[in-house]
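Undergrad: Provided below for reference: sequence and predicted model.
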Amino acid sequence: MTTPASRTEAISTEPIPSPGTPPKRLADISVMIGGQGGDGTLTVSDLLGRYFRKLGLYVYTSRNVLSRIRGGHADASIRASCQPILSIKPDVDILMAFDEQAIEIGRSELGPEGIVLYDSTGSAADVPQAYGFPFATLVGGQVGQPIYKNTAAYGALSVLLGFDPVMTRQVIEERFTRRGEEALAKNLKALEIGRQAALSVPGLADRWHVESGEAHDQILTIGNQGVALGFVVGGGRFFAGYPITPATEVMEYLQRYLPAFQGVVRQAEDELAAINMIIGAAYAGARVMTSTSGPGLSLMTEGIGHAGAAEIPIVIADCARVGPSTGQPTRHEQSDLAHLANLGHGEFPRFILAPATPLECFQLTVDALNIADKWRAPVILLLDQALCQNTTTSPPYDLDGIHMVRGKRLSGADLEKMTEYKGYAFTADSGSPIAPPGTPGVWSQVTGNEHDEWGHVSVNRENRLKMMAKRMGKMVTAVPDLPAGKYFGEPHARIGIIGYGSTIGPILEAQERLKTRGIRTRFYQPRTLWPVPGHELDPFLHGVDVAYVVENNYTGQFARLIRETVPWHHAKLRSILRYDGLSFRSPDIIRPITEGV
């Protein structure tokens, strides 16, 4: 049905009239907003997220957009719950559609009691419980620009969900005040247009009521922001990068944060320049980082190998997306691991850390800086699109546990006690003391060629053997400094689950749902992927009969690395894979486990 156009009145703060029947109370709700790029789907998601946060709810959002400025289908999903969440709900409760394509795509996601609100200006919906409103026509005529239809849609949703009118208005004011009085006034008018249109439909107002939660101390953030803030507080002072989806926000946040701490951010002409810029800054003594994604990582590979050979401490944040080649820039995947584990030609030490939440992005970025400095080696933060860009509630970033480890850095006083300085000295733990170039009394030489302890190019056989053992020995001596894995679920369950990165959310939810069916599981979340943590995997796999490795790629890359590291557990491993550009949802994990019981 389509509501008649209604006259826009002054912003109403009157409570929504009570329906004839009590509203259905929801402690976990999912809303999907779809339309064309430029319709403002992400804005509606943001407005709902702000309101849900005022209710003290945990929030998780995802987006499905094309790599273009405008046009093409785009949708956003937002979930709000009284319980902690790190994934999208399996079913959609409300679909807000701005065109027929969004209806067709979203209808398959609807739950059994799902409701559809849609813009009937140029669309029709042949689905149950669908309510059409000519949002574009209404705001186009009364506000002057149809673009404000997204705010009108938010107004209609606020009526359906029984939102408090005052809080609903506050969200608009918080979102648009910084854009000036005119923009704020037009959005407030569009809000009321949407509210009045929805109020004119009998029985729609307050159909559902969203419960309040207790997550008022949480913040809304994304993984890329956690990486940027971790770099700042971890002492990072030089960043160079090149814009690439889904990593660009790291550089954008640092452009905002780092100058206040006498730091430098450089947008390089390409990824080749970016990796060499940070190598130079690191050699001079700065703590450095770059961020990129698959195509950029391919270009950086030779530079990372140079840093490994020259023992220069650098950090690379790899925000993985669908590959190969350009792939799907805005879609989710975890297919970079095999590349990173075998990065470049030759052999050199590198460490791969895998955070799973924005808070871990913050913490492990600090860890990455410390590990790189202490062991003079490249450290890669392996993230994925969902972790990088999906907004979620998170505990505030705590500075109390932050500390800096600079490794064996020599002071002037240290050098005065030395009879000679060797930048690549052989030591028991493979870590050589270092003084940055320019330190008085120090003569420095660096090269990507094989070299001796002084940095002189060498083709001596015995020196080669010793240098290889020195560099690769770091993969053993550094293990106590690498982030340990985490364990969830029943400690004695015979069914195991292994997953890293953003798979943590759907895995934890799957565990809870399996538990209600009497299926008990234990979950191991590795936070170091290279060197493969065999000392954690071996006892975990010894304690289970079967272990499901959950990852977003076609070939089961982490499962393959596990088999290479602990081959005696080969028969226990099963892969649960998804590689369609979308994140896992809990049923994707529940189904194969229940079938295997």
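TA: Happy to help now that I have it. Numbers count the residues shown, from 1 in each chain.
Undergrad: Please make it C-alpha for all contacts and neighbour counts, starting now.
TA: Fine.
Undergrad: quick one, strands of the stretch 351-500 of the chain?
TA: Ranges of strands within the stretch 351-500 of the chain are 351-353, 379-384, 392-394, 486-489, 495-499, based on DSSP state E, counting those that start in this stretch.
Undergrad: wait, which of those is closest to residue 50?
TA: For residue 50, the closest of those is strand 392-394, at 11.0 Å, according to Cα to Cα.
Undergrad: Please compute how far that closest one lies from its chain's middle.
TA: Strand 392-394 sits 11 Å away from the centroid of its parent chain (Cα atoms, centre = their mean, to the nearest Å).
Undergrad: cool, stretch 221-234 as well?
TA: Worked out by Cα atoms, centre = their mean, stretch 221-234 lies 11 Å from the chain centre.
Undergrad: do the same with stretch 232-247
TA: 15 Å.
Undergrad: Between the two ends of that stretch, how far is it?
TA: 17 Å (Cα to Cα, to the nearest Å).
Undergrad: buried residues in that stretch?
TA: 232-247 (16 or more other Cα atoms under 10 Å).
Undergrad: Residue 375 and residue 32: what is the separation?
TA: Per Cα to Cα, residue 375 is found 46 Å from residue 32.
Undergrad: now the helices for the stretch 51-200 of the chain?
TA: 100-107, 135-142, 149-160, 165-176, 181-199 (DSSP state H, counting those that start in this stretch).
Undergrad: I'd like to know which of these is closest to residue 330.
TA: The nearest among the helices of the stretch 51-200 of the chain, by Cα to Cα, is helix 100-107 at 17.7 Å.
Undergrad: Mind listing residues that contact the closest one?
TA: 32, 34, 35, 73, 75, 95, 97, 118, 123, 124, 125, 127 (Cα atoms under 8 Å, 6 or more residues apart in numbering).
Undergrad: go with 7 Å
TA: For helix 100-107, contacts defined as Cα atoms under 7 Å, 6 or more residues apart in numbering pick out 34, 35, 95, 97, 123, 124.
Undergrad: among those, which ones are buried?
TA: Buried among these by 16+ other Cα under 10 Å: 34, 35, 95, 97, 123, 124.
Undergrad: adding another structure so you can compare the two:
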Amino acid sequence: MTVADTRTLDDLTVAVSGQGGDGSLTVTTLAARILSARGFHMYSARSVASRIKGGHAAAILRGSRADRGGLDDDIDLLVAFDDEAVERIGPAMAPNGIVVFDASAGPVPSGHLSEDVQVFAVPFARLAVRDLRRDLYKNSLAFGVLTRVLSVGDAEAEACMDEGFARLPALLRQANRAALRRGFAFADEQGMLDGEGPWRLAAFDVAPRLMISGNEALALGFLVAGGRFFTGYPITPASEILAWMERHLPRFGGVVVQAEDELAAVNMAIGAALTGVRAMTATSGPGLSLMQEGVSHAGSAEIPLVIVDCQRAGPSTGMPTKPEQSDLSMLAHGGNGEFPRIVLSPGDPTDCYEMAIAAVAISRRLQCPVYIALDQAVAQHSATVAPFDLDVAVEQGSVLDAAALAELAEYRRYLITPDGVSPWVVPGTPGGMSLVTGNERNEWGQVSIDPANRTAMIAKRARKIARAIDTLPLGRRWGDPGAAVGLLGVGLEVAPMREAVERLAAAGIAVAALQPRTLWPVLPETVAFVNERRVTHVVEHNDEGQVFHMLAEAGAPAGSMIGMRRSDGLVFTPGEIVDRVLAEARR
């Protein structure tokens, strides 16, 4: 083990990989504490097989001086617990990267690493079994070597582990501490001494930040917006929302129900919303397919409801742990018949928090279903963000109390109004009786098949969107607003697009970028963005170009748009987006 001259890092990507159960996520979680103490912005991702235990797994952590919110092109430091980790991740190693390899079963496999990558071979599993009688502790041993590579002092590394493992029983804390020290001892034997590793971490001003996933931030936003009823059925990658709600919502007077299936979940949420409670359900593509009839009912009966779709690779079961954006057409057009719905699309945890608040308010204001379109990466990956503003006004909408109801000459639940929004009284309010049905109805809620009434009711519901379109969340923009080249994407595309814009600007190429936060209806600003460019690259994770076709349907010129798509379960890196833009520019 030879230690080269120390270099200081202000942008570092660490991958820890092995089989499921090897403790890869534990190592990156501890490393995140180290980086956080130095003021790094962080982004944490994971790649796991769709099974309870086993299969290849990787945890990836990026720490950077700039707020990146996504992964870099390459891996700087790889902790590999087996050959497969090197075979899968080795080709993505950055120039002059470092691999810390578990050599318990033999040398590092050849043919996967470039010659400039430095390999530190450490028999983690063998040392853990020999000294601690269990290979379970190899991840703590690996953390000791990792901190030596980064020139983190042993005392700081040990304090970090003590803090991270504070909830473990004393005997387990003691065993993990012993494994950590065994990692230090091995590094000593190889000449990599305390504080004298090949790399050193830069340090910046430490600002208050949260490390939070999109699912967690969205759940918090729902709570802050006044949400008090949540129901769902466990499904990857939405299950964390249900788990968060079960832990926290009851403390604020809320109710959480784990339903027997998605059909029950959406209908329970509709029933709760009908009583005036702000209600939400969350699922992924397969569950959303089952919910379509219920969502149509909410649209027809004009019941406010928030539905979260944490998209994953489909169709059917597909690849549950991989990201995709292939439900977007279903969100915009799914269900039987025509009814107003809004589709919001956050791009990071802060966005998830804000869009959850917006979704609750919009559903209440317009009395219609509001979808929040996440994807596996935005939903489950974590990033550091500034603390959220919890001082949020709770939207009341057009709900009438008993006093307001008494002022009406007559209560018509589905009164035809200029903006399409009718007065609404919570069931049980004296004088506020009405009928709620999935059938077409007249202004009193009575079933009607009268042609004139039918035409009037369709027009009434449609006016909700037409009159409210100027109040829906606008997009976020980056880059040169006058650029002839544009990038447009939602969800997991946002972070690599933003960094790609910076890299292209540094190379003297002006690019404008837009993240539409209201995906449906397509807002005028989104169409205008495309109209203002010579060419717009529409970046998305599906094969059919669902965002592309939404834009074209709304009037954006298809001839000036280029699809940039992938559906292989991998994310775009900033470098890949830069290369695609440059390739088009050279034509």
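TA: Alright, I've got the coordinates. These numbers were taken from a predicted model, which means no experiment stands behind them.
Undergrad: Distance to residue 158 of the first structure and mean neighbour count added to the strands of the stretch 351-500 of the first structure, as JSON lines?
TA: Putting the strands of the stretch 351-500 of the first structure into JSON lines (distance: least, Cα to Cα, whole Å; neighbours: other Cα atoms under 10 Å) gives the following:
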{"stretch": "strand 351-353", "distance to residue 158 of the first structure": "42", "mean neighbour count": "25"}
{"stretch": "strand 379-384", "distance to residue 158 of the first structure": "33", "mean neighbour count": "28"}
{"stretch": "strand 392-394", "distance to residue 158 of the first structure": "21", "mean neighbour count": "26"}
{"stretch": "strand 486-489", "distance to residue 158 of the first structure": "37", "mean neighbour count": "14"}
{"stretch": "strand 495-499", "distance to residue 158 of the first structure": "37", "mean neighbour count": "25"}
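Undergrad: Tell me which residue of the second structure matches up with residue 492 of the first structure.
TA: The equivalent of residue 492 of the first structure in the second structure is residue 482 (alignment by TM-score structural alignment).
Undergrad: what number of residues lie near residue 26 of the first structure?
TA: Neighbour count for residue 26 of the first structure, taken as other Cα atoms under 10 Å: 16.
Undergrad: ah, wrong one, I meant residue 388 of the first structure
TA: 31.
Undergrad: Distance-wise, check the equivalent of it over in the second structure relative to residue 322 of the second structure.
TA: Alignment note (TM-score structural alignment): residue 388 of the first structure maps to residue 379 of the second structure. Distance from residue 379 of the second structure to residue 322 of the second structure, counting by Cα to Cα: 11 Å.
Undergrad: what's the distance between the closest residue to residue 318 of the second structure other than its chain neighbours and residue 20 of the second structure?
TA: Excluding the flanking residues, the one nearest residue 318 of the second structure by Cα to Cα, 6 or more residues apart in numbering is residue 312, at 7.7 Å. Between residue 312 of the second structure and residue 20 of the second structure the computed distance is 20 Å (Cα to Cα).
Undergrad: same check, this time on residue 551 of the second structure
TA: On the measure of Cα to Cα, residue 551 of the second structure and residue 20 of the second structure end up 41 Å apart.
Undergrad: Between the two, point out the one with more neighbours.
TA: residue 551 (22 against 18).
Undergrad: which SS state does the counterpart of residue 502 of the second structure in the first structure fall under?
TA: Alignment note: residue 502 of the second structure maps to residue 512 in the first structure; criterion TM-score structural alignment. Per DSSP: H, G, I helix; E, B strand; the rest coil, the local secondary structure of residue 512 of the first structure is helix.
Undergrad: Can you tell me the number of residues neighbouring the residue mapped onto residue 150 of the first structure from the second structure?
TA: Matched by TM-score structural alignment, residue 150 of the first structure corresponds to residue 139 in the second structure. Residue 139 of the second structure has 27 neighbours, counted by other Cα under 10 Å.
Undergrad: so how far is residue 358 of the second structure from residue 139 of the second structure?
TA: From residue 139 of the second structure to residue 358 of the second structure the distance is 42 Å (Cα to Cα).
Undergrad: ditto for residue 469 of the second structure
TA: The gap separating residue 469 of the second structure from residue 358 of the second structure is 14 Å, by Cα to Cα.
Undergrad: These two - which one has more neighbours?
TA: With neighbours defined as other Cα under 10 Å, residue 469 of the second structure and residue 358 compare such that residue 358 has more, 21 against 17.
Undergrad: Give the equivalent position in the first structure for that one.
TA: Under TM-score structural alignment, residue 358 of the second structure pairs with residue 367 in the first structure.
Undergrad: same question, residue 34 of the second structure
TA: Match for residue 34 of the second structure (TM-score structural alignment): residue 51.
Undergrad: Now do the contacts for its match.
TA: Listed by Cα under 7 Å, 6+ apart, the contact set of residue 51 of the first structure reads 168, 171.
Undergrad: Kindly recompute the last result at 6 Å.
TA: With contact set as Cα atoms under 6 Å, 6 or more residues apart in numbering, residue 51 of the first structure has no partners.
Undergrad: hey, where'd the strands end up in the stretch 201-350 of the first structure?
TA: Going by DSSP E, counting those that start in this stretch, the stretch 201-350 of the first structure shows strands at 208-210, 219-221, 238-241, 264-267, 288-292, 315-320.
Undergrad: Of all these, which one is nearest residue 418 of the first structure?
TA: Once these are compared by Cα to Cα, strand 288-292 is nearest, at 28.5 Å.
Undergrad: Return the residues in contact with the most centrally placed residue in the first structure.
TA: Closest to where the C-alpha atoms of the first structure average out (Cα atoms, centre = their mean) is residue 387, at 1.6 Å. Residues in contact with residue 387 of the first structure (Cα under 6 Å, 6+ apart) are 223, 502.
Undergrad: Nothing else from me, thank you.
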